[in-house]
Structure formats: C-alpha cells, structure tokens
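Novice: The amino acid sequence is not available; the structure is as follows:
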C-alpha cells in the first residue's frame, strides 16, 4: 500500500534520494523537502518558482530545475542559483553524466549543456514542442523526450530526431539501464521502449491516465507514475509485463518517482503528497512542512533525499524527517539532479534573475 505525507498540501513534482533515510521532494513555490528516515523538514532554497525536476549523484551534489530558467544546486550545505544562459524558458528536466556534464531541457525545444567549464544552449532541431525530460547512459548517449511523442538523441556533438512511432500525446519521462534499453512514458498511459535500434510501444492494459515519470532498479523492476485530477496511477514492470499497483491515495496526480533500490522507492505529487514503497507495500509519509505542488525528487541514499516544488521551495529528507532548505529564489523549480550531496543543481523558472541554482553542500 501507499502512504500519504499530509499535512503538507502543496503539489510535489519530483523525488530523489540515496536511501530510505535520505531523500528530497520538490514542487510548488520553490519547495524542497528533505526526509531523514523519521520526519520531514523544508529547506531554504531562496527561490519561489515551481521546481519540476530533481537529480543528484549524492546528498551533497543535487540539481533542480523549474520555471523562468531556474537552475539551483545544493552542495551539501546551501542552495545556489546558476545561470544556464537559456533566457525565459520553463525548464522541465535535468540530468548529469558521470563526467559532470549537465543536460537541461525545457519549453519550445530548448536545451542547455554544461561541460564543466561553459554553458551552451540552443533548440533541438528547431523543434516547437516542449522538451519534458532528459536521461542519458553517458555524456554521448543522451535521450530527450517531449511533446507529440518527440524523442531526440545527443551523440556528444549533435542532436538528432528519433522516430518514436508515438504521436498525438506527450512523452513526459524517460529512464533506462543503458543506451540499448530505454523506457519513455507519456499520455494515455503509453510506454515506448528503445532496444538500441528502434522504438516500440509496450502493452499497458487498463492504464489510460497520463504517466509522468519513470525510474527503475533493474530492467525487470521498473516503476512509472502519473494520474490526473482526482486519480493516481502507479505501474510496475517485472521484465515481462506492466502491472498496475494500488497507490497510497487514489486522488493524487503523481509527478515524480525515484528509489535507492527496489525496496526503497519514493513518489511525489500534488498537495504535498509523498509516498514510500518498502518492497511490499506503499505508505504515505507525513511531512507537515509544505502543502503545494512537488514536481521532482532525487537523492543519493535513504538518508539523503531532495525534493523541489513550487515557489522556489526545496525539501530535504535525512532519513528521519523532512526539512525546508534555504533557497535564493521564489520562482518555480521543475527538475533536480546532482553528482553528490555537496553538488546539486535545480532548474526552473528564473528568467528575471537569469539563473539556475547550485548547492555546494553549504549554501
């Protein structure tokens, strides 16, 4: 069964963590909640924009993105804003390669890439569709998905369009185990799979609501979440077929999913909803510090999890409780990712300041 984190009523959009005692949830108002295994605390991000996505490689290197080109990074101590040079874009997805290269995607086909020294930005093949998520097997094997079933591939030098065989609906999330095993989820409960050569549509019986995010432990234990107003959707892939799971609450639109293992999985959504899967049942996680939209979640371990939310809110979970982090902006955060707990990036709607956010473990 799933459990709900009320009282915290803002929508949470994404979740990431490193273990059951350390994860983050992000959402409306720049909210980032941190859970330490027992309770939630809200982190001070300094931003008020909605945060949509979160990603990290440890609790001290976390990135989140959102409205108005918001990108913030957490370094293990505090959150800082970063300028990706993308102008007034709503940023939807962030992913960081093992080399430290950062990939950000957003509205109207926009992207930004950081190579460790400089940012470059542009449009994916002059696409007019919004790019909603990004994931890679390496810095030269990166997949971006978005509106009208569009999928773009980056080979380390150039972007090229791929034929997904899926049109008419958005692809909202992407994740894989390698460049030859990639899953993308989207509207109408659709899931497409890339085998290294071509994309194919997978069977998802009985699932008709939009799927918004996907994460897996292995190729035979994958979770996809979504929903619509008044409806929650959670499905699991066992290596052979997708099967529906019973959510903690049936009336939450789930925005993000992340786990440190197949028995330590977090999902976030509207009205501050956070739920945890222990390998047997889903349970709500009461956190009581934020009640709006949480858009994305990412972590490094069960005791180090970040979540980004609307109004620039950032939440941090230390394995015991969720706390608010100080954010330098009040703009929306949509995505978060990091290299470690002391190097975290958040992107979102931060066009006026022309910044993204970076956390260095202190500020």
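Specialist: Thanks, I have it. Bear in mind that the values here come from a model prediction, so they are computed numbers and not experimental data.
Novice: going forward, measure contacts and count neighbours with C-alpha atoms only.
Specialist: Fine.
Novice: Check the gap between residue 85 and residue 134 for me.
Specialist: Between residue 85 and residue 134 the distance is 18 Å, computed by Cα to Cα, to the nearest Å.
Novice: neighbour-wise, which of the two wins?
Specialist: When neighbours are counted by other Cα atoms under 10 Å, residue 85 and residue 134 differ, and residue 134 comes out ahead with 28 against 17.
Novice: Name the residues that touch the helix or strand hosting residue 226?
Specialist: Mapping residue 226 onto the secondary structure by DSSP states H and E places it in strand 221-228. In this structure, residues lying in contact with strand 221-228 by Cα atoms under 8 Å, 6 or more residues apart in numbering are 185, 209-216, 232-239, 252-257, 262, 267.
Novice: Below is structure B, check it against A:
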C-alpha cells in the first residue's frame, strides 16, 4: 500500500504536460490546441497591441516610434497607429515648414510665413507696376527690384526684367507723340461706323479702328493719303484716296488693290459697297469705277467734273454728286445728269433713308431734298458759310450733315426741318471732315485729328485717343498714373469744357469730361486724388468716385495754377478778376481755404504758378517779374527781387537753395539760396520765346517748355534745346523720373509728347 500511494502522485503530476505513458502531443487543457513538436511545452500567446512588437495580424504597434511616410499631398508625414494596431494612416505634420510645399495638407503652402519658398508672389516694382517675383528660400518677400511683369510698359523702367528698358516703345528712341493717335491737320479724313466696328482713315497711312470700346492704330499697307472709307462689316471695308489708292480690309489686315491704279491715276473721293462683288468708287475728272467681284472696270459718266460722293439704294438706283452742282443718276444701264440749274455749289454728300427721298449737301450750307417720283427739288439750306462734306443718318427723322473750314458746322434733320447743332464742342480750327451715324450715336472726325461722339442723350464729347483739346497741364502720381488736363474751345477760343486724360503706362484714355469748366492747372496727390485749378475760381476734385467742386472763401478769383506738397497742403494761385485786381493765393484743402497775402502788396498783379520743397517752403511767380516765398508757418508771401519785369509763368524748386523760374522772352532765372539771377542771354536760341513751364528731377536735370515746340534741358552746367519735332506751343512738363518725361501742347492738337528709356 505504501508503494502504491507513492507511485500514483508520480503518475498524476506529469498529466498537465507530457505524459510518460504517451510521448506524443496531447490537447492543451486551456485552449484545446495542439502544440507542434519541438515547442517549449507551452502554446503561443496572441499578439499584444502596445508591446513593441508587430505580429500578425498587427500592421503597427503603438509602442513603437512612428515611421516616416508620404502624405496624399506629397509631404513627409508619420504613420499613426490605430488603438488596436490593426490599421494605420499617414498623418500630415501639424506645423508648416518653409519649403514651398503644403506640409499639413490644408491646401495652403508655407502659411505663417511671408510667402511660399520658391513660388511666385504678387509684388509691386519700384515704378509702381504690379507683377510677380519668386519668394526667397527663407519664405521672405523679394525686394521690389526683383518684381517683373509679363509685358513691358513705356515708363522708364525695365518692367519684365530682361535687361532692356522700354523695349518696343516709340518713346525709348526719341520724343514720341503719343496722343492723339493720328495727330496733325488733315491727319484724319473720313469715318465709317457700324454697331460693332468702325474705321477712320486719313493722310500718311493713318488708319484707326474702333472695337466698340476704344480706338487703336492699325498698320496701313502703304503711306496712302486716304479720302474716304466704307465699312460693310467688321470683316470687310474699302478705303480710297489720292493717287488712285484703294485698299481693302478682310478682317485681319489691309491690302492695297493695285489693279485700280493701273486703270486710273486720279484722286478717288467716295466709295459705296452694295455687296462684296458690287462696289462703286467715284473720283476726279468724272471717274467712276465698278467692281463686279472679278475685276475693276471704268463706267462712263459723260462728265469731266470731279465726283465727290456716290450713294446707292440698289444696283440700278445710284446717285453721284460733284463739282459745280453736278448730280448724276445710274438706272442700271447708263449715267444721266439730273441736276436742276439753280444748284451751282459743289455737291459733296448724299444720303437717303429710302429711294423716294434723297438729301444732298455741299458748299455754303447747301442742303436740298430730291423726290424722284415727282422730280421735285426743294432747297433746305441752312444759314452757314461752311461747306457740308459729309452726310449720314439712321432714319428719315434722324439725318446729320457736317463739314467746314472756318470752324465747322454740324446740322440735324428731325423729319421736319434742318437746324444747326450749336452744342458740339468746336475743338478744331476748321471743323469736321466727316461723320457717321449708328442709331442714336453720331461720330464726327475732325480736321486736326480728333474724333467726337454724340450719345443718345445728346451729349457731345471727344473720344479716348482722339481728343484734340488745348492741353495746359500735366502731373502724375506714378509712371502708370499720369494725368493731363486741357480745354475744348469754340472757334473763337472760348472754353466749353475740360478734358482730363490719363496714362496707364501703355496708352492714354479720356476718363473725365467736365462741361462748362475751364481748368488752367492740375495737380495729382494719388491715383484717385486729383485737383484742378479752374478759371472760374473753383477747385474741381476727383476722389476716385465723383468730382466735387471745392470753393474758396471769396468770390471773383481767376485761378491760374495749382501745386501741392501732399493731400493736406495744396496751394492755388491767381488774381482777383474784379476790383483792385489783387494777386490771390490760397492754401487748402481744409475748409475754409486760407488766403496767403503778398507782402508788400502789389495790386494789378496776377500770380501764375507755384511750387516748393515743402508746405513751409513755397515759391510763387507771376506778372511783372513777381517772385515770392512763403516762410514756415506764415500766411504771407514775401516778395524777392527777380531782376526782371517779364511775366514769369513757371517755377520749380529742387531744394531750399536750388530753384528755377521761367517766363516771357525766354526768361530763365536761378535761385542759389541767396538771390535770383538770369540764365538766358540774347545769344540763346530761345531768347524772345515765351516759356510756360519748368520741372526737374534734380538741380542737374531740369526741363523747360514753351512756344513753337521749344523744349530745353539743363544738365547742371548749361541749358540746351531738345530735339522735339513740333511747332505746337508746349504748356506743361512732368515726369516720374529722369528717364520718363512728358510734355503737353496747347494748340488745339491735344498732343502729348513722351520720352522714356534707360538713358538719353
């Protein structure tokens, strides 16, 4: 029994593992699994998440350090293990780095820094041009001089940073006339408009196109002197002129038709397009040409008179007017004279709304109505000595005629009677050369290169790029914010409105037209902070939204000049227009404007211009050699000896010890900090010439302009004429830098002369 009790426990103990009786695996008592041979005698435990070991089916472990990964936005992130270690995701960094990438995948790059490293950033160049530059590797904005634009402006700066300044700009190679688009007497001759497209032609190859918004210069196939144009559509137009010149527009370019010049050599005066294969052209010595779609041919008119106008209702109903009352009609087979004997003036224009009524116009205000059904002629001439050279209309109750060589005349027919329109601004010495009517809109091309537009409300004004006004002042806030002002005048010289033009670095526009104003001066504090000095004594002010008239505390002041140190310190000068005719000077714009009294008093003297180096160091000049200076904090202008009695019309100060004044008889004076001394002698070529304005960038770079296209430059040593090929009186000068300077002309030409480029 004792042996038995001992052996039983021995046999029982191994039963939990290997059996001595069964040397093979037995089911595990805990989980019923069978361990493979060679095991350690214990079944493998399931993986434990967070034990630092990645065991299947785990894909990660929360106890291990996150490994790097690539996020969906391409940045380097870290794997984030789920709580059960069965899944993981690539987590973007919380903090953004300066590397030009979107590290945190929020859609933004390098946020929190000035800009994204290596990526484009908006910028403004030293010339004030908006462009792009590359952000630095430290995510800092690049300096302004690295700013570049896609295109080069004409502003004295290398905008696209290609190493060349103002390439492609006419002003980079010389003094260029930038406005109007076709400057000079008779530069524009005829106009033809549709509702979507318009063409103006003139001498020396001048061709302008209108796209419904603005005019632009178009290349001519040759320097033709064109007299007439007919626009059929935006893709088809025909122009003709002197020397049998004829050109066609195909929607892309103008091409000279050489076949015409092989048939005739006379001047061609009028074109009418019935269809692309049915075109009629009239000209000198009875010339009539016809295009049938294949070739040009001559049509015998049985006259040698010049034929100035051709107008067609259809292929078999065509009228022609010409010299000394010549009037012809085409019935489809031959030309016949239908003129009544009492018409002896030239017939220059013909138009009709329907074949039953034809209107003809010409010399000495001639306007007649012809009713072919009754063979009846009616004289409707208007009281003017001008010659109507153009006629057009949109209906039987809206017909216009224009022309003239002594100031011009425009007449309107309302269906009942003809009357002269006195509302158009006669900004041209001689008057309109031609007109075109589209609905309620009327367009007139002027002798001096201007183009007028009358809208449906009945308001006439010049069109952008073609305002032949008398420019008097120019100033700017930047190379891309330059303003020029001038006035439209009647034939007698009376002002009717003020035009304010703006240059954006590429072209001139006409954003402002102020009727019944007479601006004598202009000053610009900022792009939307513009002031005018008006002869009537008000200061029209543009705030970017509207014009407001600032008023002086006294009445009867005729203003002549304006200048400001900043928007809070603006000075206007002029003269009392009544009473003792005392000089007038005021400081504003804070109301009320404060008067600055001249000391000692000088009655009957008008002040003309002002400029200074600060609000407390101001110079004013005027008649009888008047020069006065404002001392700091004083409401007085103390007169100083000028050494001349000539009227001084311009002044500019470089510093407290360097200033210049110009005036009549070529007067140029210099201030050296102690006294004013003359710089002109009788030997100078500008001696005797009236100088109107002076401006500079430093005491060693000063410009002066005056009568007859006179333009001078002072280099710190001597004055010398500039090669400006103009005869117009230059009234204003301003520049944004030594390499970007503008002159404006006061000669009813609207001319603006510009010089730009790297150096000159």
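Specialist: Yep, that arrived. What you are looking at is a predicted structure, and each value in this text was computed from that prediction instead of being measured.
Novice: Got a TM-score for the pair?
Specialist: Their TM-score after superposition, calculated using TM-score structural alignment, normalised by the length of the first structure, is reported as 0.73; 285 aligned residues with a Cα RMSD of 2.3 Å.
Novice: thinking again about what came up before, okay, the strand holding residue 226 of the first structure sits on what stretch of the second structure?
Specialist: Strand 221-228 of the first structure lines up with residues 398-405 of the second structure when matched by TM-score structural alignment.
Novice: Identify the residue range in the first structure corresponding to stretch 741-751 of the second structure.
Specialist: Following TM-score structural alignment, the aligned partner range for stretch 741-751 of the second structure in the first structure is empty.
Novice: which helices and strands does the helix or strand in which residue 696 of the second structure is found pack with?
Specialist: In the assignment (DSSP H and E), residue 696 of the second structure maps to strand 691-698. If contacts are counted by 3 or more Cα pairs under 8 Å, 6 or more residues apart in numbering; DSSP states H and E, strand 691-698 of the second structure sits against strand 648-655, strand 658-663, strand 701-706, strand 730-737.
Novice: just so I know, which of those strands lies nearest residue 217 of the second structure?
Specialist: Shortest distance between residue 217 of the second structure and those, using Cα to Cα, is found for strand 730-737: 24.3 Å.
Novice: any idea of the angle that closest one forms with strand 691-698?
Specialist: Using axes from the mean of the first three to the mean of the last three Cα atoms, to 10 degrees, one finds that strand 730-737 of the second structure and strand 691-698 are set 10 degrees apart in direction.
Novice: for the first structure, what's the longest strand?
Specialist: For the first structure, the strand reaching the highest residue count under DSSP state E is reported as strand 314-340.
Novice: State the span of the second structure onto which the next helix-or-strand element following that strand is aligned.
Specialist: Counting by DSSP H and E, the next helix or strand C-terminal to strand 314-340 of the first structure is strand 343-348. Equivalent residues of strand 343-348 of the first structure are lacking entirely in the second structure, counting by TM-score structural alignment.
Novice: What is the subsequent helix or strand relative to strand 343-348 of the first structure?
Specialist: Sequence-wise, the next helix or strand downstream of strand 343-348 of the first structure (DSSP H and E) is strand 356-359.
Novice: what angle do the longest strand of the first structure and strand 343-348 make?
Specialist: The directions of strand 314-340 of the first structure and strand 343-348 differ by 120 degrees, with the same axes, to 10 degrees as the criterion.
Novice: and stretch 695-713 of the second structure, which stretch of the first structure?
Specialist: Counting by TM-score structural alignment, stretch 695-713 of the second structure has no counterpart in the first structure.
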